[in-house]
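Chemist: Structure of the sequence below:
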Amino acid sequence: MSIHELNRAKLQERLQGLTSRLDAIETGLETNTQREWPANRASRVGDEFLVCVSQEAEDLAAVVGALQRFDSGTYGQCMLCGETISAARLEKAPTATLCKGCAMSVAGTRALGEEMRMDIYEKKADLIARINAAGEDRHEMLPELQSLVSELESHGNTVSANLKYMLAELEDEAREAEMDNFPI
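Modeler: Presented below is the predicted three-dimensional model:
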């Protein structure tokens, strides 16, 4: 029996197990009502339950996806580069969709994204502290704040209402300073 045939058998067994577990959870929900749980535990139990069901559903989707790739003849091919995923990788992770190289690249990109986000937030904290300490001349930091807001938005981060408010304040203060320096 080839590694692919073994993996297919493992995946079909896993599919049956996940389906049975999710069916049991559904049946349990139908027979147990929230009234039967002690009030102080209901929230915690509910949160733990949601995490469990969510993980089970993710596993189920991965297994179904792998079985569909078997049916379409693409099982064992990297979804990014099209190269063959190693047998060792598929033996350890039968639902793998990426070869080792692409998986490492994707993980590195995520880590880089997190590192960039942390750098931006450190800049933001530093700039806000300097603006708050600047006193009357804080409007001179407006271009730096505008640049930070643009950087946040370009990386897909939401600009907080507080930061937008500070930006509007500095814009107003810059206009007022410009008006004060306007010769009459």
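
Chemist: From now on I want contacts and neighbour counts done on CA atoms only, so please keep to that.
Modeler: Will do.

Chemist: Please enumerate the helices of this protein.
Modeler: Under the criterion DSSP state H, helices of the chain are mapped to 3-31, 39-72, 87-92, 100-134, 142-154, 161-180.

Chemist: mind giving me TSV with those helices and columns for mean neighbour count?
Modeler: Putting those into TSV (neighbours: other Cα atoms under 10 Å) gives the following:
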stretch	mean neighbour count
helix 3-31	14
helix 39-72	14
helix 87-92	14
helix 100-134	13
helix 142-154	15
helix 161-180	14
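
Chemist: show me the contacts for Ile3.
Modeler: When contacts are counted by Cα atoms under 8 Å, 6 or more residues apart in numbering, Ile3 touches 87, 91.

Chemist: Alongside the first, I'd like the structure of this one:
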Amino acid sequence: MSSWNAQLARLFLEQRKALEAFVARRTGNRQVAADLTQEAFLRLARLPGGERIDNLRAFLFTVAGNLVRDHQRQAMRREQVEVELPEHEPACDQPDGLARLATEQEERLLHEAIMALPDVRRRIFLLYHVDGLAYREIAEREGVTARSVEYHLRQALVDCRAFLRGRLAGGPNP
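Modeler: The predicted model follows:
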């Protein structure tokens, strides 16, 4: 076994459980944590053996952190699409008056849900989803950490979903 493979095997035995726990804390899902941990080790194993990495453990945890962020971005995009897209598309390209009215009402509800968010959360949500800024850029603008940005984005989706459910269930109209 080459020294690179031996290093990887030793790192796997020593760090797998710690890395999986690290990922599980960030995702809240043990199965996702197991999958992302495996992917982190695979990405490390795919590196050419000749590359010099001073601290393999730190590098591995950085790779895992990046995978978690990618996973969470994808999850938020899926949730955003679920919230934004109507369940039933119109049968034709030219929606009739009723379909147009329904679309306008959906857009109004989404706008109200976003406007009901607390100020900081709404700004972070709009900077990410409308302006397309990265977590780090938003964190610098808002004077918070990137982790706080991640929390606010996740919570904004939860808040918007709860707002929409309340309205669709016959909650109060402003």
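
Chemist: TM-score of the superposition?
Modeler: Between these two chains, after superposing, the TM-score reads 0.28 (TM-score structural alignment, normalised by the length of the second structure); 82 aligned residues with a Cα RMSD of 4.8 Å.

Chemist: In which helix or strand does Glu14 of the second structure reside?
Modeler: Under the criterion of DSSP states H and E, Glu14 of the second structure resides in helix 3-27.

Chemist: Please identify the buried residues of that helix?
Modeler: Counting neighbours by 16 or more other Cα atoms under 10 Å, one finds that the buried residues in helix 3-27 of the second structure are 8, 12, 15-16, 19-24, 27.

Chemist: what packs against the next helix-or-strand element following that helix?
Modeler: Proceeding N to C from helix 3-27 of the second structure, the next assigned helix or strand is helix 30-46, under DSSP H and E. Using 3 or more Cα pairs under 8 Å, 6 or more residues apart in numbering; DSSP states H and E as the contact definition, the elements that helix 30-46 of the second structure packs against are helix 3-27, helix 56-84.

Chemist: How about the contacts made by Val64 of the first structure?
Modeler: By Cα under 8 Å, 6+ apart, the residues touching Val64 of the first structure are Leu15.

Chemist: Distance check, it against Ile3 of the first structure.
Modeler: 18 Å (Cα to Cα, to the nearest Å).

Chemist: Please convert the buried residues of helix 3-27 of the second structure to TSV, extending it with distance to Ala102 of the second structure.
Modeler: Below are the buried residues of helix 3-27 of the second structure laid out as TSV (distance: Cα to Cα, whole Å):
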residue	distance to Ala102 of the second structure
Leu8	56
Phe12	54
Gln15	53
Arg16	51
Leu19	47
Glu20	45
Ala21	45
Phe22	44
Val23	41
Ala24	40
Thr27	36
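
Chemist: returning to what we had before: let's have the helices and strands packed on helix 30-46 of the second structure in CSV, adding distance to Cys160 of the second structure.
Modeler: Formatted as CSV, these follow (distance: least, Cα to Cα, whole Å):
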stretch, distance to Cys160 of the second structure
helix 3-27, 20
helix 56-84, 9
